[in-house]
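K.L.:
Requesting a structural model of the entry that follows:
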Amino acid sequence: MAKVLVSLSEVFVAENKKIKEELELLGADVRSIVTKKASLLDYVHDAEVIITGVEKIDRTIMDAAPNLKYISKFGTGVDSIDLEEAAKRKITVTNTPGQNASSVADLAFGLLLSISRNLAKSNEIVKNGGWKLLMGNDVEGKRLGIIGFGEIGKKVAKRATGFDMDIVAYGNYKDEETAEKLGVHFIDLDELLATSDYVVICTNLKESTYHLINKQKLALMKKSAYLINISRGDLIDESALIQCLKENHIKGAALDVFSQEPPNLELAQLENVICSSHIGGATDECSERIGETIIENIQNYIKKQPLTHVVV
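P.N.:
Purely as a prediction, here's the structure:
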């Protein structure tokens, strides 16, 4: 009987319960905990499979789980998992790519519109009994620069077509067919940053993209430009971004992710910044899609059938 540990945050309580029930029907021995309210180290000692959301699965966790054979990521980004160590120990890692793409793309555009029209600030003023006209910017006809043209980047581009935006993209992965359909042109990163009115970061975090947006790259951006990040906080050098925003070198930033979460308050409290709490994939529909993919893979694992979306 496979011993499965499910560690998801409390917002996914419904999916947590569903996964537990479905896997128990398959004959698995399932223990479910709430991320950050229970320590993984207290529960992993006999786990053969770990289903994890944002928890860091590193050498310490692996040492404490000598029977661990499979890590299933509830989401796409696997930067919280020590893949090199997992590979050394022959621990299989899978994720659920594309299942959160629509949800994250929706949020990206929500943040873009909110920062462009000062929605968060206007909401705060009215709720505090005030009434003030705040000027913003039109989106129609502006240039949108998308960093990373994977599933999320492509869905952001599709949404942008409805606003008649001029869309450009940068990334190692170039889906030329989709780009042509959506009217997207691939350009290099420096040109994208220098010419875009809105820059949305959709790429994965890895060693080569750590602090991809640094002081030098920020200096290329227009003073009228907005930066939106819905991917990973460490893609941006936050110290450089704070300085850039304080000096009004760019007009503003809309951030769903940060280097540390909760974030550095110096950044979060700047007047020209709006924030959300890493909610890109936090929709009922997205959670259900991810859960179904995970259940299917665990079922394959139990039946010793091939797994999908294998990372290592």
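K.L.:
rest of the way, CA atoms for contacts and neighbours
P.N.:
Noted.
K.L.:
Strands of this protein, residue ranges please.
P.N.:
If DSSP state E is used as the criterion, the strands of the chain fall at 3-8, 29-34, 49-52, 70-73, 92-94, 143-147, 166-170, 185-186, 198-201, 226-229, 252-255, 273-275.
K.L.:
Can you check which of these gets nearest to Val104?
P.N.:
Counting by CA to CA, Val104 lies closest to strand 226-229 out of those; the figure is 10.5 Å.
K.L.:
Now show me the structure for the sequence below, then we'll compare the two:
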Amino acid sequence: MTASPATNRVISSSPTFGRYSEEPLELLRAAGCSVQLIDRGDTHALMQALPDATAWIAGFEPVDETTLAHAPNIKVVAKCGAGMDNFDLRYLKERGIATVNVPGGNARPVAEYTVGQIVALARGILANDQSVRAGKWGPTIGRGLDGRTLGIVGFGAIGQEVAKLATVFGMSVIVTDPLVGQAALDAHSVQAVALDELLEKADVVSIHVPLAETTRNLIGEAELAMMAPHALLINNSRGGILDERALAAALTAGTIAGAALDVFEQEPLPKDSPLLSVPRLVLSSHTAGYSDSALAVVTRRCAESVLETLKATH
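P.N.:
Modelled structure (predicted):
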């Protein structure tokens, strides 16, 4: 596969592409592409690079008409991951700009992280750590997972990996996903139910749907009120799916027992966010999908997809 450096200039504002492995950069350069890595949030550098770029591996910034007005030569925009909710797909199609992503590439690390959050919350690991650091000594009586019910909202690649791991702990799994087929349900021995029933029955609810107009604020005040007081909520999908104010109120009032969030409506999380002072809430910085092994696979596949698309549009 060959490409001309005169016509194929690849820029990346992804926080992971080419940062932890040289392999994707070597693939692009071996195909004749020039490559420029742009630091996350460096809008000036991005605007300077876009006019000459033919391929853009985007991060979390808006990929829309305003941004792409600076990119007259763009042929392909890629996401080094699955979610393209920051892409204006309608405008990209109108411009004839190809889009690529890497679905499922980080399913395992997100699933591992999800189960880690469930265990940490259920067993009170963080609370016990804080207690010991404060000079207190004594057991934290957590909730065992064996025999509990996990409700998975969205049963795609990540949801299915979470189900696999949860069954190892002896959890039963129910799911809600209008697009899931019976074959996938049978393969993982899970039951499909409506969202309301899932929220009412689950001891743990884990969200794994993409952000779209149909899923925005999918879990709000009314949905949280359906959950049991002992239930836990995990969101490692996208921030806009969960009403953060409603969650803060529910945790403060003790409507649910705890939650863990790796994604937020605004990222980075603002310093004045009320979530920072909410009890029984574990926060992390959109990091669930980042493991060394997964990054190697995802970034390589992203580079390969960019090259294939450039070759097709040459």
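K.L.:
quick one: TM-score?
P.N.:
Once superposed, the chains reach a TM-score of 0.92 (TM-score structural alignment, normalised by the length of structure 1), with 305 aligned residues with a CA RMSD of 1.8 Å.
K.L.:
re earlier: now render the strands of structure 1 as CSV, adding distance to Gln216 of structure 1.
P.N.:
Converted to CSV, these look like this (distance: least, CA to CA, whole Å):
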stretch, distance to Gln216 of structure 1
strand 3-8, 38
strand 29-34, 41
strand 49-52, 36
strand 70-73, 34
strand 92-94, 35
strand 143-147, 16
strand 166-170, 17
strand 185-186, 21
strand 198-201, 15
strand 226-229, 15
strand 252-255, 17
strand 273-275, 20
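K.L.:
For these, give me JSON lines that also has distance to Leu40 of structure 1 and mean neighbour count.
P.N.:
JSON lines is the format used below for the strands of structure 1 (distance: least, CA to CA, whole Å; neighbours: other CA atoms under 10 Å):
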{"stretch": "strand 3-8", "distance to Leu40 of structure 1": "8", "mean neighbour count": "23"}
{"stretch": "strand 29-34", "distance to Leu40 of structure 1": "8", "mean neighbour count": "18"}
{"stretch": "strand 49-52", "distance to Leu40 of structure 1": "10", "mean neighbour count": "24"}
{"stretch": "strand 70-73", "distance to Leu40 of structure 1": "13", "mean neighbour count": "23"}
{"stretch": "strand 92-94", "distance to Leu40 of structure 1": "17", "mean neighbour count": "21"}
{"stretch": "strand 143-147", "distance to Leu40 of structure 1": "34", "mean neighbour count": "26"}
{"stretch": "strand 166-170", "distance to Leu40 of structure 1": "38", "mean neighbour count": "23"}
{"stretch": "strand 185-186", "distance to Leu40 of structure 1": "43", "mean neighbour count": "16"}
{"stretch": "strand 198-201", "distance to Leu40 of structure 1": "31", "mean neighbour count": "26"}
{"stretch": "strand 226-229", "distance to Leu40 of structure 1": "29", "mean neighbour count": "24"}
{"stretch": "strand 252-255", "distance to Leu40 of structure 1": "28", "mean neighbour count": "26"}
{"stretch": "strand 273-275", "distance to Leu40 of structure 1": "29", "mean neighbour count": "22"}
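K.L.:
of all the ones you listed, which lies closest to Ala157 of structure 1?
P.N.:
Of all the strands of structure 1, it is strand 166-170 that lies closest to Ala157 of structure 1, at 6.8 Å by CA to CA.
K.L.:
with structure 2 superposed, average distance for that closest one?
P.N.:
Its matched residues in structure 2 lie on average 0.5 Å from strand 166-170 of structure 1 after superposition (mean CA distance after the TM-score superposition for structure 1).
K.L.:
Quick one: the residues in structure 2 that that strand pairs up with.
P.N.:
The alignment of strand 166-170 of structure 1 onto structure 2 (TM-score structural alignment) spans residues 172-176.
K.L.:
now what about the matching stretch, what contacts it?
P.N.:
Stretch 172-176 of structure 2 is contacted from outside by 147-155, 163, 166-167, 190-195, 198, 202, using CA atoms under 8 Å, 6 or more residues apart in numbering.
K.L.:
repeat for stretch 69-89 of structure 1
P.N.:
By CA under 8 Å, 6+ apart, the list of residues contacting stretch 69-89 of structure 1 reads 8, 48-59, 90-100, 204-206, 281, 290-291, 294, 312.
K.L.:
and with 7 Å instead?
P.N.:
Contact partners of stretch 69-89 of structure 1, identified using CA atoms under 7 Å, 6 or more residues apart in numbering, comprise 48-59, 91-97, 204-205, 290, 294, 312.
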